[in-house]
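**Student:** kindly return the folded structure for what I paste below:
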Amino acid sequence: MQRREFLQSAGLIAAGAAVPTILPSRVFGRQAPSERVTLAFIGTGRQAQTMNIPEFMAVPGVQVVAVCDVDSWRLDRAKTLVESTYARQAPSGTYRGCATHRDFREVLARTDVDAVMISTPDHWHVPMALMALRAGKDVSLEKPITRHIAEGRQLVNEVATHRRVFRVDSEFRSLERFHRAVELVRNGHLGTLRTIRVASPKEEFPQEAAVEAPVPAELDYDLWLGPAPKVPYMQKRVHNPRDIKGRPGWFRSTMYADGMLTNWGAHLVDICQWANGTERTGPIEVQATGKYHDDPVWDVLETFDARYRFANGVEMFYTMDQPHIRFEGDKGWLQVNYSKSVAHPEFLEASRPSILAVQLGADALRFPLRSERVDFIDAVKRRGQTMEDAEVGQRTISICHLAHIGVKRQGKALTWDPVAERFTNDDEANRHLQAPAGRGDWGTK
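**Tutor:** Down below sits the predicted model:
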């Protein structure tokens, strides 16, 4: 059988299409000429096109075979991005081999897809991830991976049940300044850790009217809503049509997301957990206050202050400011800044220069420093754990959700059992652990 005929019979190209330059690993089975991982992208908005797609395509051994989005304009751009990148690498200078899908279930049904990168609005993260796991796909999932603590535990359990590779798609463990700070703290160069102070950026709420409008022709709005309540379309609650650069409106709506509390918290709190050695457990106390934005659509928290206490005695304070983490021990402090500013002109600051000058010895506790994309693909190939697996992701985002529940309980001091993942002193708080009923189960049953 000729190569083209084989690919057509396997359903990997249509008649008349150009033959892909790189072949999916599943075509060859165990006799594959390389450890190639075939990848599909579900959700091709700003995050996918500016970061996720280009960065995954740069990892050796990855072939992007499909892209999926409910917005056909974004979908066409993503296909062009993939095929133009491969065309530049092909001897012929051309490439046609990236399939497009509007319905993510079509992607999950493909036998030539090893793994999926899910970059959709937050309300879709768990339903899509669960369905992908059951379809036998490894999953890289945009943060925040969940919107409720109980659904996160279900996600962790199903990763184990289906024996799939999972990674939270957060790059902060791959940023040298955060990696360096964690190694200094974990190796005792601040003495005994006492306090962690962490801040996410403040949310912006530009003036935009909440006006119902016709659904853009390129958008499948009903599928965009999916498990969320059925409400009239308005641009403010979705994203700007034919715009890949602007911040989507859904970020600021509690129908679909939880604002900066979880958006940046998923990055920053993970580093706090890592440095504290609590990445597979959680706090035992939480108390939080906050103020929701007064708007009929954009109603996420515009301010919050949360305090946590861990079983090891460490206290953590989480609020909104310039994004940073400050670790305080009984022998000094260390602050890691996400970006430099007039107030903080360095990425790393410390109570004394000798902390920053430490050279870790051969017997020190060390962690790998590598791209989150490489980490995921390597784990897919070797069938191992990623640096930020489902359990780690669940514990990190749960801390953010605990703060949100604390705000809803109006600052009441809540005691938390990190083993049972339940509050021990407030039944009303426990009712916030579950996701509210949506439109259909969408894979959550």
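
**Student:** from now on I want contacts and neighbour counts done on CA atoms only, so please keep to that.
**Tutor:** Will do.

**Student:** can you give me the distance of the residue positioned nearest the centre of the chain to Tyr233?
**Tutor:** Among the residues of the chain, the one closest to the centroid is Lys143, at 1.9 Å (CA atoms, centre = their mean). Separation of Lys143 from Tyr233 (CA to CA, to the nearest Å): 25 Å.

**Student:** which residues are contacting stretch 418-425?
**Tutor:** With contact meaning CA atoms under 8 Å, 6 or more residues apart in numbering, stretch 418-425 is reached by 149, 281-284, 414-417, 429-430, 433.

**Student:** same question for stretch 140-159.
**Tutor:** Here stretch 140-159 has contacts from 115-120, 122-123, 125-126, 129-130, 133, 165-170, 257-258, 262-263, 266-267, 376, 390-391, 393-394, 397-398, 401, 421, 432-435, using CA under 8 Å, 6+ apart.

**Student:** among these, which lie within strands?
**Tutor:** 115-118, 166-169 (DSSP state E).

**Student:** nearest to Glu208, of those?
**Tutor:** Closest to Glu208 out of those is Ile118 (28.3 Å), distances taken as CA to CA.

**Student:** gap between the closest one and Lys236?
**Tutor:** Taking CA to CA, one finds Ile118 at 23 Å from Lys236.

**Student:** ok, now His324?
**Tutor:** Taking CA to CA, one finds His324 at 30 Å from Lys236.

**Student:** for Ala437, same thing?
**Tutor:** 24 Å.

**Student:** which residues in the stretch 151-300 of the chain form strands?
**Tutor:** 166-169, 193-200, 285-292 (DSSP state E, counting those that start in this stretch).

**Student:** would you turn these into JSON lines with mean neighbour count and distance to Arg3?
**Tutor:** What follows is the strands of the stretch 151-300 of the chain, written out as JSON lines (neighbours: other CA atoms under 10 Å; distance: least, CA to CA, whole Å):
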{"stretch": "strand 166-169", "mean neighbour count": "27", "distance to Arg3": "33"}
{"stretch": "strand 193-200", "mean neighbour count": "22", "distance to Arg3": "53"}
{"stretch": "strand 285-292", "mean neighbour count": "20", "distance to Arg3": "59"}
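
**Student:** can I get the ones you listed in CSV with distance to Arg177?
**Tutor:** Compiled in CSV, the strands of the stretch 151-300 of the chain are given as follows (distance: least, CA to CA, whole Å):
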stretch, distance to Arg177
strand 166-169, 18
strand 193-200, 15
strand 285-292, 28
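
**Student:** closest to Pro368 out of these?
**Tutor:** Nearest of the strands of the stretch 151-300 of the chain (CA to CA): strand 166-169, 15.4 Å.

**Student:** counting by contacts, list what the closest one packs against.
**Tutor:** strand 138-142, helix 372-382, helix 390-408 (3 or more CA pairs under 8 Å, 6 or more residues apart in numbering; DSSP states H and E).

**Student:** sorry, back to before: just the buried ones from the contacts of stretch 140-159?
**Tutor:** 115-120, 122-123, 125-126, 129-130, 133, 165-170, 257-258, 262-263, 266-267, 376, 390-391, 393-394, 397-398, 401, 421, 432-433 (16 or more other CA atoms under 10 Å).

**Student:** let's see this one next, to set against the first:
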Amino acid sequence: MTANPTRRQFIKASGATAATVSLSQIAWSESKNDQITLAILGLNGRGRYLAAQFSPLDGVEIAAIADPDSRLLNERAMEIEVLSGKKPDTVQDFRTLLDRKDIDAVVVATPDHWHALATIWACEASKDVYVEKPASHNLLEGKMMIEAAKRNNRVVQVGTQRRSAPFLAEAKEYIESGKLGDIGMARVWYMSNRPSIGKKNDSPTPEGVDYDLWLGPAPKSPFNENRFHYEWHWNWDYGTGELGNNGIHGLDMVRALLDIDLPNRVTSGGGLRMYDDDRIAPDIQISTWEYPNLSVVWEHRQRGGGTLYGKSFGVALYGSEEILVSGGSDWEVHRGKEVETHKGNNGMGEHVLNFLDCVRTRKTPNASIEQGHLSTSLCHTGNIAYRLRANLEFDPEKQQFTGNDDANALLGRDYRSPYTPPEGLV
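**Tutor:** Model (predicted):
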């Protein structure tokens, strides 16, 4: 990207579509009192994308951005200026922004291990929050996030955007018509062809990176490129594997479509079978959550690609009469060899507008922290079953495993001082 990117160049580089940017044309006209001032926390990947969603909207100002990697700040600030006409303030430590009275809400697009603390601290500072998926790094954090939002009367929207997609509402209405018949199984998959991350030695922290801040609540460790930008996904100290990275979207769709909460039993298998590199989270994983009358199955592989029903990512609900399939922006009904297709979009634009509307009206957002926590908990329980190689019984009311102390120990984490949750949360 050039030093002074044009609006067109940034839209292309950030992955924003013309349809996304045109949301500024359909957003309602706001009075000065209705303007929402945002700060974006985390700017390397998803944060950059979300900046492109929020920046062009009428009634929205991105006043500040924060990232421990200061090398990102100036370029991202210029990109936001191209879209919005105003350059935001830049800081490394987002905590310095929480006391600013002019900031109404924050967008949390950090690595997973920072999602909960950033959200909780923002709620405690009377800020509303849009937090990327997965909602949390562990199950207990999700419960703390719910409590923090409730006790501070905060709007918290989780970035599972298909909750706002019209196609999902259409598919749900079709399911409720009974035409699928009895649904006994749901399947979610993600088949990719990720390159190997290789093996890298620890190295000096790059100039401009506050690595202690980046680590936050995670254990102290030397800098390593394979535990930093993006590759943190595959290390349990910071990420939640492919299940938390992409599985969360499909599992959330299943929960929304079938009105289910948490399971009674979970199993998971797989391993590191595709590459010999620095990954710790599996490159192949199959997880199953058992409900009284339903089995939910997740599968992913990170090499070789492939599709099911012609889709590399998707959800299938198997009814006694028909099968409903979605690739995340559409839905299809399969009746033998006959396929009925309904097009749509992934709901990103609608999701952003829903969050802004709820900030103004104090309504419950489409992907509330309560719903985001339940969907994310499927990811956490699946990963725990994988890590322990265990068939685990789960109590959905207590949200803990039955008769397995090792599994329950993985429901939370030890926090490295001073990066700790406030006292008094669940």
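
**Student:** what TM-score do we get after superposing?
**Tutor:** Aligned and superposed, the two chains score 0.82 in TM-score terms (TM-score structural alignment, normalised by the length of structure 2); 379 aligned residues with a CA RMSD of 2.5 Å.

**Student:** quick check: the farthest pair among the contacts of stretch 418-425 of structure 1?
**Tutor:** Top of the distance list for these (CA to CA): Thr281 and Ala429, 19.2 Å.

**Student:** can you show me the helices along the stretch 51-200 of structure 2?
**Tutor:** 73-84, 112-124, 139-151, 166-176 (DSSP state H, counting those that start in this stretch).

**Student:** distance to Ile65 of structure 2 for these - can I get that in TSV?
**Tutor:** Converted to TSV, those look like this (distance: least, CA to CA, whole Å):
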stretch	distance to Ile65 of structure 2
helix 73-84	7
helix 112-124	14
helix 139-151	22
helix 166-176	31
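
**Student:** deepest of those, which one?
**Tutor:** Here the criterion is mean neighbour count by mean count of other CA atoms under 10 Å, and of the helices of the stretch 51-200 of structure 2 the winner is helix 112-124, at a mean of 24.

**Student:** my read: Ala77 of structure 2 touches Lys87, true?
**Tutor:** Yes: contact criterion CA atoms under 8 Å: Ala77 of structure 2 and Lys87 qualify, at 5.6 Å.

**Student:** which residues do those two both contact?
**Tutor:** By CA under 8 Å, 6+ apart, no residue touches both Ala77 of structure 2 and Lys87.

**Student:** give the contact list for the counterpart of Leu411 of structure 2 in structure 1.
**Tutor:** Using TM-score structural alignment as the criterion, Leu411 of structure 2 maps onto Leu433 of structure 1. Counting by CA under 8 Å, 6+ apart, Leu433 of structure 1 touches 148-150, 422.

**Student:** could you rerun that using 10 Å?
**Tutor:** 147-152, 398, 401-402, 405, 421-423 (CA atoms under 10 Å, 6 or more residues apart in numbering).

**Student:** check Val286 of structure 1 too.
**Tutor:** Applying CA under 10 Å, 6+ apart, the residues contacting Val286 of structure 1 are 306-310, 315-317, 399, 402-403, 405-406, 411-416, 423.

**Student:** can you rerun that using 7 Å?
**Tutor:** The contact partners of Val286 of structure 1, taken as CA atoms under 7 Å, 6 or more residues apart in numbering, are 307-309, 402-403, 406, 413-415.

**Student:** hang on, the earlier thing: more neighbours: which of Ala437 and Lys236 of structure 1?
**Tutor:** Lys236 (19 against 10; other CA atoms under 10 Å).

**Student:** which residue in structure 2 aligns with that one?
**Tutor:** In structure 2, Lys236 of structure 1 lands on Asn226 (TM-score structural alignment).

**Student:** same check on Ile145 of structure 1?
**Tutor:** Checking TM-score structural alignment: Ile145 of structure 1 goes with Ala135.

**Student:** and that match, how far from Asn245 of structure 2?
**Tutor:** Taking CA to CA, one finds Ala135 of structure 2 at 11 Å from Asn245 of structure 2.

**Student:** how about Asn193 of structure 2?
**Tutor:** Taking CA to CA, one finds Asn193 of structure 2 at 15 Å from Asn245 of structure 2.

**Student:** number of residues surrounding the match of Ile145 of structure 1?
**Tutor:** If we define neighbours as other CA under 10 Å, then Ala135 of structure 2 has 34 of them.

**Student:** ditto for Lys230 of structure 1
**Tutor:** 12.

**Student:** tell me who's in contact with Ile284 of structure 1.
**Tutor:** Here Ile284 of structure 1 is in contact with 309-311, 415-418 (criterion: CA under 7 Å, 6+ apart).

**Student:** same check, this time on Ser398 of structure 1
**Tutor:** Ile149.

**Student:** which SS class is Leu317 of structure 2?
**Tutor:** Here Leu317 of structure 2 is strand, with the state taken from DSSP: H, G, I helix; E, B strand; the rest coil.

**Student:** wait, it sits on Gly184?
**Tutor:** No: with contact defined as CA atoms under 7 Å, Leu317 of structure 2 does not reach Gly184; the gap is 8.1 Å.

**Student:** buried ones from the contacts of stretch 418-425 of structure 1, can you make that a PyMOL selection?
**Tutor:** Per 16+ other CA under 10 Å, the buried members of the contacts of stretch 418-425 of structure 1 correspond to this PyMOL selection:
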select buried, resi 149+281+282+283+284+414+415+416+429+430+433
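
**Student:** export the contacts of stretch 418-425 of structure 1 to a markdown table and tack on distance to Leu219 of structure 1?
**Tutor:** Listed next are the contacts of stretch 418-425 of structure 1 as a markdown table, based on distance: CA to CA, whole Å:
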| residue | distance to Leu219 of structure 1 |
| --- | --- |
| Ile149 | 31 |
| Thr281 | 41 |
| Gly282 | 40 |
| Pro283 | 42 |
| Ile284 | 44 |
| Leu414 | 43 |
| Thr415 | 44 |
| Trp416 | 42 |
| Asp417 | 43 |
| Ala429 | 37 |
| Asn430 | 37 |
| Leu433 | 32 |
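
**Student:** ok, so of the ones in strands among the contacts of stretch 140-159 of structure 1, who is nearest Pro214 of structure 1?
**Tutor:** Nearest to Pro214 of structure 1 among these, with distances taken as CA to CA, is Ile118, at 27.3 Å.

**Student:** enumerate every residue touching the closest one.
**Tutor:** Applying CA under 7 Å, 6+ apart, the residues near Ile118 of structure 1 are 41-43, 140-142.

**Student:** which residue in structure 2 aligns with Phe423 of structure 1?
**Tutor:** In structure 2, Phe423 of structure 1 lands on Phe401 (TM-score structural alignment).

**Student:** count of neighbours near that match?
**Tutor:** Count around Phe401 of structure 2 with other CA under 10 Å applied: 21.

**Student:** what does Lys179 of structure 2 give?
**Tutor:** That count, for Lys179 of structure 2 with other CA under 10 Å as the rule, works out to 14.
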